[in-house]
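Student: Sequence and predicted structure below; questions after.
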Amino acid sequence: MIIAGYSSGGWLAHDLAAHLERTGVPVTALLLLDSYLPEEEMEQTETRSEFMREQIRRRDLMGMALNRPDRTVTTSGQIAAMGGYSRIFSGWRPGPLKAPILHLLASEVVAGLPTSSEDHPFPAELAHRVRRLPGDHFTILSQHADLISANLHDWLTEVHPI
C-alpha cells in the first residue's frame, strides 16, 4: 500500500502510515507532496492570514478567468477545515516509519506559506529521498504532475526493485 498526502494532508498520511504499521499492516511507501510541519501557535495567526489572502486572491482570479462567479469565493467550509487541521495537529511532529518516505517539494515560494525546507521542514532523517520540483504549492500538482509521476516511479523502482 502506498499512501500519499499533499500539503497538510501529509500530516494525515504520515499518521495513517504510522497507525497501519503499529497494527501490523505493511505500508510500501509514503509520498509527501509539498508537506511541511504545523506551525508553532505564535506563528500561526500572521502566516495563516497571509496564506488565506493569497488563497482568496488565487480563487478570485481563477473564477474570473473561467467566468465562473461561483468559484470566486473561498467557502466557509474551506476556512473551517484549514483552522481545524491547524488545531488538531498543533505541536504534532512525525516519528520514524518502517516504510520509506519520498518528499517532493515545490521550489517556488507562495506568500504566507512556509518553505518546506527552511521554515517548517519534515525532519530530513525521516525521508528516504527529498527532491525539489518546479512550481509552487499550487502548481506542483497541476502543471508538474508528470514530474511527480516520474519521480515516484523511479523512486519506487529503486526502493522496491522487482
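Tutor: Yes, it's here. Numbers count the residues shown, from 1 in each chain.

Student: switch to C-alpha atoms for all contacts and neighbour counts from now on
Tutor: Fine.

Student: Can you name the residues that contact His103?
Tutor: Applying CA atoms under 8 Å, 6 or more residues apart in numbering, we find His103 in contact with Leu31, Leu32, Leu33, Asp34, Ser35, Ala127, Arg129, Val130, Arg131.

Student: Adding distance to Val73, write those out as CSV.
Tutor: Shown next, in CSV, are the contacts of His103 (distance: CA to CA, whole Å):
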residue, distance to Val73
Leu31, 30
Leu32, 28
Leu33, 25
Asp34, 24
Ser35, 25
Ala127, 36
Arg129, 37
Val130, 34
Arg131, 33
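
Student: ranking those residues by neighbours, who comes first?
Tutor: Using other CA atoms under 10 Å as the neighbour test, those are led by Asp34, with 28 neighbours.

Student: mind checking the SS state of the residue nearest to that residue when sequence neighbours are not counted?
Tutor: Using CA to CA, 6 or more residues apart in numbering and skipping residues adjacent in sequence, the residue nearest Asp34 is Leu105, 4.4 Å away. Per DSSP: H, G, I helix; E, B strand; the rest coil, the local secondary structure of Leu105 is strand.

Student: Checking the residue nearest to Arg93 when sequence neighbours are not counted next. Helix, strand or coil?
Tutor: Ranked by CA to CA, 6+ apart and with sequence neighbours excluded, the top spatial neighbour of Arg93 is Leu37, at 7.1 Å. Recorded secondary structure, Leu37: coil (three-state DSSP).

Student: what's the burial count for Leu37?
Tutor: By other CA under 10 Å, neighbour count at Leu37 equals 22.

Student: Next: Pro38.
Tutor: Neighbours of Pro38 under the rule other CA under 10 Å: 23.

Student: Assess the claim that it and Ser86 are in contact.
Tutor: Yes. The pair Pro38 / Ser86 is scored as a contact, 6.7 Å apart, by CA atoms under 8 Å.

Student: Structure two is appended below for comparative analysis:
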Amino acid sequence: MPGPDTDHADTAPVPTPRPSASRDDEVPRTRTDRPITHLTAHTAEQPSPYDLPHGPLVTLFREAGTTGKVNEVLRLLAAAADLRDPPAGASPTPRRTFFADGPVGPALVCFPSLIAPAHAYQYARFATAFRERRGLLVLAPSGYTCGEPLPATLREFIDCQVTALRDSYLGDRPPVLVGHSSGGWVAHAIAEALAQQGTPPTGVVLLDTFLPDSPELSALQTGLFATLAETAGIAELTTESALSAMGRHHTLFRNWRPGATVGPTLLVRATDALNTITPNAAVPELSWPTRHEAINVPGNHLTMMSTFGPTTGRSVESWLSGQGPEQQS
C-alpha cells in the first residue's frame, strides 16, 4: 500500500499489471465492467455514493486515527457492511492481477492488507524484484468496490480465495503465499486450507503481520489509519464501500488464530516505527506463534512496501532462492 516517500527510496520502475488473453479479470475493473488504467475509485458516469471518497464512514475512518478509537470504528464499519444488499447469485470472487512472470518456480500469490482500499497496487514496487524471474499474482478481496459481494463467513471467504488460486495457472509447483499486514492472516489461513486438502503451498511469507486483536496491532492501527486517510492516491480509493468491506473482513478474522505450521514460513519485520501519532515511538514487537524464520527490512509498516518495496522483494527473493523453501523441496 503506498506510503510516504523518504530520501532514500528504491528507484526501480514500477511494473505494469499484465493482462491475460484468456481472462478478463486480471486487470483491475470497476463495477461497470470496464478496465481502468489509473488509480481511481470509480469511472461510471453516475457513480454510486458508496464509491465516493466522502460520507459518514469516511469521516469515521479519518477521525479514528486522531481519536485512537480504532476498534470502535471497525465495529461500526462492520455494522454498515451488514446493511449492504448482496448482489443476487454472486460469490465473493477475488480480483486477480498479474504483476510479474518468469521461468523460475515457485510463483508468488500475494494478498493485500484488509485495510481499505485493499488494492493490488500495494504490491507494485515489491513486484519489481521478481520481474522476468518468477510469477507474481495478487488476489484482492471482493467487496471493496460498490456492487461487489461480501463474504458472509470466513469459510466462504477462504473457499473463494482457494478457488481463484487454483483457477490461475501458476506453473508446476505449489506457489508461495505472501501477505502484507492483515493480508498475512489471509495467506496463512489459505495455506492451512490447502494443506488440509493435501496440496500445501511451497512456503508462506508474512510481511509485518501482527496477530488479530493483539495489543501491538491496536497500537499500530491508530497511526496507520491517520496516515492512510491523508495519503495521496489512497484517500481517493477509501470509499464507503471499501470501508464497510474492511469492517466485514476484520470481523471475520477477529477470533482467527494460526493453527499448525504450514511449511517453510518467513516473517519479514519492518525496522522503523510508524511515527504518525507518537514521534520517536518504538517499533512494535512482532512475533508469530508457528515455526518460522525472521528477517528485518528497511522502512516502516507502510514504506517497506512502497519506498522500500523493491528492497523488501529482493530480501524475499534471497530467502526463496537461498535457504528458503526452494532448498527444502
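Tutor: Received the coordinates, thanks. Bear in mind the structure is a predicted one, so any value in this text is a computation, not a measurement.

Student: List the TM-score for the superposed pair.
Tutor: With the length set by TM-score structural alignment, normalised by the length of the first structure, the two chains reach a TM-score of 0.74; 146 aligned residues with a CA RMSD of 2.9 Å.

Student: Can you tell me the residue that sits opposite the residue nearest to Asp34 of the first structure in the second structure?
Tutor: Leu105 of the first structure maps onto Arg269 of the second structure when the alignment is built from TM-score structural alignment.

Student: just the strands in the first structure please.
Tutor: Secondary structure of the first structure (DSSP state E): strands located at 2-6, 29-33, 101-106, 129-133.

Student: Make a markdown table from the ones you listed and add distance to Ala17 of the first structure to it.
Tutor: Below are the strands of the first structure laid out as a markdown table (distance: least, CA to CA, whole Å):
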| stretch | distance to Ala17 of the first structure |
| --- | --- |
| strand 2-6 | 7 |
| strand 29-33 | 7 |
| strand 101-106 | 10 |
| strand 129-133 | 17 |
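
Student: where's the match of Leu105 of the first structure relative to Phe225 of the second structure, distance?
Tutor: 20 Å (CA to CA, to the nearest Å).

Student: swap in Thr261 of the second structure?
Tutor: Distance from Thr261 of the second structure to Phe225 of the second structure, by CA to CA: 31 Å.

Student: Just want to know which of those two has more residues nearby.
Tutor: Between Thr261 of the second structure and Phe225, Phe225 has the larger neighbour count (other CA under 10 Å), namely 21 against 16.

Student: What residue in the first structure is paired with that one?
Tutor: Under the alignment (TM-score structural alignment), Phe225 of the second structure maps onto Met52 of the first structure.

Student: Run the chain-centre distance for the longest helix seen in the first structure.
Tutor: When the first structure is scanned for its longest helix (criterion: DSSP state H), the result is helix 41-65. Per CA atoms, centre = their mean, to the nearest Å, the displacement of helix 41-65 of the first structure from the mean C-alpha position of its chain is 16 Å.

Student: Counting neighbours, which bits of that helix end up buried?
Tutor: For helix 41-65 of the first structure, burial by neighbour count (16 or more other CA atoms under 10 Å) applies to Thr47, Arg48, Phe51, Met52, Glu54, Gln55, Ile56, Arg58, Arg59, Asp60, Gly63.

Student: again with stretch 99-110 of the first structure
Tutor: Ala99, Pro100, Ile101, Leu102, His103, Leu104, Leu105, Ala106, Ser107, Glu108, Val110.

Student: what lines up against Arg314 of the second structure once you look at the first structure?
Tutor: Match for Arg314 of the second structure (TM-score structural alignment): Ala150.

Student: and that match, how many neighbours?
Tutor: Counted with other CA under 10 Å, residues neighbouring Ala150 of the first structure total 11.

Student: Check the one 10 residues further on too.
Tutor: With neighbours defined by other CA under 10 Å, the count for His160 of the first structure comes to 10.

Student: Please apply the same query to Gln196 of the second structure.
Tutor: 11.

Student: Arg75 of the second structure and Gly247 of the second structure: what is the separation?
Tutor: 7 Å.

Student: what do you get for Thr238 of the second structure?
Tutor: Thr238 of the second structure is 13 Å from Gly247 of the second structure, by CA to CA.

Student: Helices along the second structure, start to end?
Tutor: 56-67, 70-82, 154-167, 183-196, 215-230, 240-252, 309-321.

Student: coming back round to it: who's more crowded, Arg75 and Gly247 of the second structure?
Tutor: When Arg75 of the second structure is set against Gly247 and neighbours are counted by other CA under 10 Å, the residue ahead is Gly247, at 24 against 16.

Student: Could I get the contacting residues of that one?
Tutor: Residues near Gly247 of the second structure by CA under 8 Å, 6+ apart: Leu74, Arg75, Leu76, Leu77, Ala78, Ala79, Ala80, Ala81.

Student: Format those as a markdown table; extra columns: distance to Gly184 of the second structure.
Tutor: Below are these laid out as a markdown table (distance: CA to CA, whole Å):
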| residue | distance to Gly184 of the second structure |
| --- | --- |
| Leu74 | 19 |
| Arg75 | 21 |
| Leu76 | 24 |
| Leu77 | 21 |
| Ala78 | 20 |
| Ala79 | 24 |
| Ala80 | 25 |
| Ala81 | 22 |
